[in-house]
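Q: need a 3D model of the following:
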Amino acid sequence: MTKQKKRVNVASIVVMLALVSLIFTGCAKNTGTPEVTGTAAPTKQADASTPDEEKVLPPLKLEIMVPAFNTELPDSNSPVIKALEEYTNTEVHMQFVPNSSYPDKANITLVSGQLPHLMVLDRNSASYINAARSGAFWEIGSYLKDYPNLSMANEIILNNSSVDGKTYGIYRGRVLGRMGVTVNRDWLANVGMTAPTTMDEFYDMLKAFKENDPDQNGKNDTYGMVVTKYTGPWDIMQTWFGAPNKWGEDASGQLLPTHLFPEYREALTFFKKLYDEGLVNEDFAVMDPAAWSDPVISGKAGVIVDVADVSRRIDNSMQDKAKRDVPYTDVFQAPVGPNGHRDMPTSGYANLIAISKSSVKTEDDLKRVLKFLDQLGDPEMQLLLGYGIEGRHYELVDGHIKALTTAEDTSLIKEMESLNQILTFVGPAAPTIEMTTINKKIDEVQAANISIVVGNPAEPLISEVYAKQGQQMDNIIADARIQYIVGQIDDAGLDAAIELWKKNGGNEYIAEINELYAASK
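A: Here you go, the predicted structure:
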C-alpha cells in the first residue's frame, strides 16, 4: 500500500469518527435530562495513561446510603447527580435516611446483611465494629497509596477511625478545633454585653437573654440557649468544666470515663441550674435536631453551642428573611472554665464511608469503588457536591464561593441537598466560601481552638465489652444525665445510675480499656 493511500484511509477514519460523534451528540440532547443554565457541570477528562480497556468500561452501579438533613431531597433527575455520574462514570442510587433515625436504620441494615455498596457509618457503634470484625467490609488500608487523593489521608485520623488498627472505611474529614458559641449579635448589644470569656459571663449572658428583653419587643418571650435531644452541647460544655473528652487519666494514670470525674458532676449541676431557671428550652430531651436552629432564626433563643460554622448557616437564613450588611450572628471560643481554657475537639472526622463485601464482590470491583471515592476528593467534586453547579447554585467571586440560592429556592436546593454527605474531604483544598465578616470570625475561632482542644486518649482503642454492651451502657448514663438536669433524680439517683453502669459491663469496660491503653504505649 502506498503512503498516499494510507493518508486517504486515515482521513476517512477521522471523518467517520466525527460523524459518529455528531450522531451521539444529537441523541444526548433527547435524554430527558433537565436543562442546566450557567457554566457546564464538571466533566472528567480522559487520563492519557489510562488503559484503553478502562476507558470503555460500562458505568459502575452504586447504591449509597447517607444521612439526610431535609425532607426535600434530590432524585435521579437531579443535574448535580447527573454531573457526578458523568464525572465518575457511574450510575448512582442515593438512599437518603433522616439523620434522626439514621443510627437505627444503619443497625437494621447491618443486621440484615443486605448492604448497599457504600454506607456512612459511626465507627464507634457496636454494630459497625462487630460487622467490620466479621468481614462485612473491605479492609482498604493497603490500597490507599495507589490513589492520588486517598493517599493524602491523615495517618492520625486513619488511626482514630480504625478498628483494631485496620482501615475498614475512608473517614469524612472535619476541622479538628471546630466548636464555637454562636450568639445573636443584636441581642448581645441590646443587653449591653460583649463576648463571654468566663463561665460566669456565659451564665450572665444566658440570663440576660431571658430576662432583659434582648429583642426589645416589650415581652417576656425569649430564653438563652436552645438544646435538642442531640447530646453534643452537653458533651462540649462538660469539657469547659474540666471533665475529660470521653476518657481521661486519674491521679494514678488509670483511664476512666468522663462520668467518673468530679468535674462531670460540676457540669451537670450547672446544666441543672440553666434548666431550673428556664435559660434552656424545657423540651430539649425530645426536640428534633433538624429544628435546632429554628428558635434562633425566629428570635426566641439567642445561643447555640455547636460547631462554629453553624453561625454562618443561621446568619444565611436570617439574611434570607431580611438582607443587611452586618451579620445577625457572631461566634466565640468556649469560655474559660474553672480548670482552664478547654474545648471539645472533633476526632478529625465525622463517621466514615465503608465498602460492603456483599455488594462489592471482587478486588477489581473494589478498585473501581476506590477510584470513585478518590475522585470525590477532586476540587471539582468537592464544589459540585458541596455547593452545586457553578452558575446555577453558586458563582466564584475572587476565587471564593458565593451562593446564588436562598432558602426560598427550594427546587434548586433540592437538587443538591445532603449530597455533601458522601464527601470525604481527603484530597487537595478546593475554593472556599467568600470571606465575609462571619466567615473570617469562624476561621479565627477554629484556628485558635487548636491550642485548647482536649484529646481522648482512648480514641483508637476498640473494646470487646463495648462492642457487645456499649449501647446499653451509654443509654444508662445518657438517661441519667437528662434525668438529673430536669430534676427527676438527685445526686443519689445519679450515683445509683453509675453503679448500674458499672454492674452492666462498666467495670469490665474500664479494665479492658486500660489493658489496651497499656499495650498501646
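
Q: alpha carbons only for contacts and neighbour counts from here, please
A: Will do.

Q: would you map the strands across this structure?
A: Along the chain, counting by DSSP state E, strands occupy 60-68, 90-98, 118-121, 169-173, 179-184, 223-225, 247-249, 255-257, 301-307, 329-332, 349-355, 394-397, 400-403.

Q: any chance of those strands in TSV, plus mean neighbour count and distance to Asn154?
A: Shown next, in TSV, are these (neighbours: other C-alpha atoms under 10 Å; distance: least, C-alpha to C-alpha, whole Å):
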stretch	mean neighbour count	distance to Asn154
strand 60-68	19	23
strand 90-98	18	27
strand 118-121	24	19
strand 169-173	25	9
strand 179-184	26	20
strand 223-225	27	35
strand 247-249	19	23
strand 255-257	20	26
strand 301-307	25	21
strand 329-332	24	28
strand 349-355	23	10
strand 394-397	16	29
strand 400-403	18	25
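
Q: and Ile452, which of those is closest to it?
A: strand 179-184 (10.9 Å; C-alpha to C-alpha).

Q: which residues are in contact with the closest one?
A: 296, 302-311, 328-334, 343-345, 445-446, 449 (C-alpha atoms under 8 Å, 6 or more residues apart in numbering).

Q: same thing but 6 Å
A: 302-308, 311, 329-333 (C-alpha atoms under 6 Å, 6 or more residues apart in numbering).

Q: give me the distance from it to the chain's centre.
A: Here strand 179-184 is found 18 Å from its chain centre; the criterion is C-alpha atoms, centre = their mean, to the nearest Å.

Q: likewise for stretch 114-133?
A: Mean C-alpha position of stretch 114-133 versus that of the full chain (C-alpha atoms, centre = their mean) differs by 17 Å.

Q: here is a second sequence; please produce its structure as well for comparison:
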Amino acid sequence: MKGKTFVSLTTVAVLTAALAACSSGGKTATDTKSGDTNAPKTNKTYDIGFLNFAYTIFPDPNGKGVEAIKQKFGANIKSQFVLQSDYKEKLNVIMASGDMPDVVAIKDLDANYYKWAKQGAFLPLDDYIDKYATLKGVPKSIYDQFRVNGKIYSIPMYAPTYTFSGTIRQDWLDNLGLKMPTNYKELLDVAIAFTKNDPDKNGKNDTYGFALGEDVNPAPTMGAYWSTAWYHKDKDGNYIPGLISPGRKEAVETLAAAYKEGAVTKDFAVLNWAQTNKEFYSGKAGIFIGTPSGMVEEYYTGLLKVDPKAKVVPIPFFKAPDGSQGNLKGRGFFGLTTLSAKLKDDPDKVKKILEILDYGRQFLPLDQRTPQNQQFDWIMGGNGVGYEMIDGKAVPKAGQESSTPIQYMLQRHEFWKPWAPSDDANQFSKASYNSPEMQAFIASIEQMEKTSNKNPYDDPVNLVYSETKASKGSELDKYLLGEQTKMISGQRPIADWDKMIEEWKGRGGTQLMKEVNDGIKAAQK
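A: As a prediction, the model looks like this:
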C-alpha cells in the first residue's frame, strides 16, 4: 500500500520520524573508518561544498560539528541547508548556473534529475561502489531505480522497505468469537459484524468496520496482489497499474458491499487523513493500517485512554490467487547524494567525500548506540552535548544539532538512518517508541512481516522514468480514485469497471502504459 494513495502520509511520517531520530547507528565499538583503505594518502585539508534540503533542522554552517569533521577527516564542509519547499527552485537556479557544489542532495527523481545526469552534471560512481562497505551494501534493486543510461550517479539515503499492512481490533474479534480474516470474504463479514454486533460490548450502536478517508485512503490492501503496484499484466503481457487491476477491483467491491451495510466511514469521501485516523483511534472503527516505522505513538496511547482493553494487531497478508503471499516493498531510499562531475579530475577529493559519507552511513545495532561506542558518540556530538541517554536510549538534544557531526556528513541530516542490513535490524519497536503498549503493537507488525511477507514485491515501475507519469500521473490517479469513490458509495455501479478503465486510457492511460512497459523492458535487458 503505497504510491499516490498514501501521498498524504508523507507528512505524518516525516513529523513522527522526529520521535525516532536515534533509531539507527554505526557499526563497531571502536573508532574505525570503513573507508580508510580508500582514503587519499595526503595531509591536505579539502574544502567540500554541500547543498542539502531541510524540513525543520537548519544546522549552523560553522557549527561545532563542522570543526569535528575537519579535525577527524581533514575536510572543511561548507554547507547550505535550504527549506525543502524552496529547494527545487533553488537547485534549478544553481544547476542552470553551472556552479554545482561538490555534493548536492536530490529530493525528487524528477525530469531534472535525469536531464542533469544525461547532460553530464553528475559524477558517475560505478567504479567506487565496491570500495566502500555501505555503498556496496545497497541492493542492486535500489541502484537500478535511479540509473541513467546504465550508470549510477547517486548514493541513496536509507529508508525501510516496509509499507502498510492491515490492522484490526483483536479485542473486538475476541468479544465476538471471530477468527482473524484470511481473505476478502471473511474480512467483509468481520467488518459487518463490527458494525452490527456491538464488538466493544458497551450496549451502543457506535462502531463499524473500515476507517476510510478521501481518495479511498487507506484501501484494504492485503498484499502486493491488491496494491497500487504494477503487479498484474493484461492479455498482451503488458504491466498495468494497480489502480485498474483485478486485485484492486476486489478491494473496491469489498468496500462497496461494506458501505451498503454501514461498515465504512459514512462521509469518507470528504475526510482528510487526520480525520480518518481519528475514526479509528477514537474507538469507532475496527479495521485500519499500520507499519513499523513512522507511526504516531500518541494516537495509539490515545485509543488506550478511550478503551483500556483495546488491542490492535496486524492482519497477516492474504494468500493471493496466484499463490503469492507478501506485500509491496517501499523504494528503500529517501533522498540521494550526488557528486559534481567537476570532481573527475580530483579523485583524492572524491575519495575523501565518500570516506566521510561511508563513515556516517555505518550501521550500529540498537544496543551499541551508547556513549561507550566511540563512533556513535562522535557522530552524535557526545553524550550530554549532542544527545543524552533517557531510559536507556540515546535521544538527540533539541537545539544542539550544530554540535553533531552527522548533520554535515553529506547525506540526509535530520533523521539519522544509516544503511541497515535489513528492515528488521532497525528494531523500530524498541528504538522508535516508548510505551510498552506501543512497542508491543509495533513488535507484532514486525513479527507478522517475518512470518507472512513471504513474497515481497519490487514494483517494476520504479525502474522507469515516464514523461506522462511525471506530467499526468497524479491527474490520472485522481480520476480513478474519484470513480472508485463513486463505486464504493453506490453512485456508480461496479459493473462499469471496464468502462472506467477505457475512460482512463483515453485520458492518457494508454500512453502511460506504453512508456512504462517500454521502460521496464529496456531496464530488464
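
Q: re earlier: of all the strands of the first structure, which one comes closest to Leu19 of the first structure?
A: strand 90-98 (26.2 Å).

Q: and the angle from that closest one to strand 60-68?
A: 20 degrees (axes from the mean of the first three to the mean of the last three C-alpha atoms, to 10 degrees).

Q: what is strand 90-98 of the first structure packed up against?
A: strand 60-68 (3 or more C-alpha pairs under 6 Å, 6 or more residues apart in numbering; DSSP states H and E).

Q: re earlier: now the strands of the first structure in a markdown table, with distance to Ala511 of the first structure?
A: Output for the strands of the first structure, formatted as a markdown table (distance: least, C-alpha to C-alpha, whole Å):
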| stretch | distance to Ala511 of the first structure |
| --- | --- |
| strand 60-68 | 35 |
| strand 90-98 | 37 |
| strand 118-121 | 27 |
| strand 169-173 | 28 |
| strand 179-184 | 31 |
| strand 223-225 | 38 |
| strand 247-249 | 13 |
| strand 255-257 | 9 |
| strand 301-307 | 32 |
| strand 329-332 | 39 |
| strand 349-355 | 26 |
| strand 394-397 | 53 |
| strand 400-403 | 50 |
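
Q: so which of the contacts of strand 179-184 of the first structure comes closest to Ala267 of the first structure?
A: So of the contacts of strand 179-184 of the first structure, ranked by how close each gets to Ala267 of the first structure (C-alpha to C-alpha), first place is Val305, at 14.6 Å.

Q: list the contacts for the aligned partner of that closest one in the second structure?
A: Aligned by TM-score structural alignment, Val305 of the first structure pairs with Ile289 of the second structure. Contacts for Ile289 of the second structure (C-alpha under 6 Å, 6+ apart) come out as Ser165, Gly166, Thr167.

Q: which ones are touching the aligned residue in the first structure for Met448 of the second structure?
A: Mapped onto the first structure by TM-score structural alignment, Met448 of the second structure lines up with Val445. Residues near Val445 of the first structure by C-alpha under 6 Å, 6+ apart: Gln333.

Q: need the helices for the stretch 151-300 of the first structure, in chain order.
A: 155-160, 185-190, 199-211, 232-240, 262-276, 294-297 (DSSP state H, counting those that start in this stretch).

Q: which one of those helices is the most hemmed in?
A: helix 232-240 (a mean of 22; mean count of other C-alpha atoms under 10 Å).

Q: after superposition, how close is that one to the second structure?
A: For helix 232-240 of the first structure, the mean distance from the matching residues in the second structure following superposition reads 5.1 Å, by mean C-alpha distance after the TM-score superposition for the first structure.

Q: among the helices of the stretch 151-300 of the first structure, which comes closest to Phe24 of the first structure?
A: helix 155-160 (44.1 Å).

Q: sorry, back to before: closest to Glu282 of the first structure out of the strands of the first structure?
A: Closest among the strands of the first structure, once you apply C-alpha to C-alpha, is strand 223-225, at 10.4 Å.
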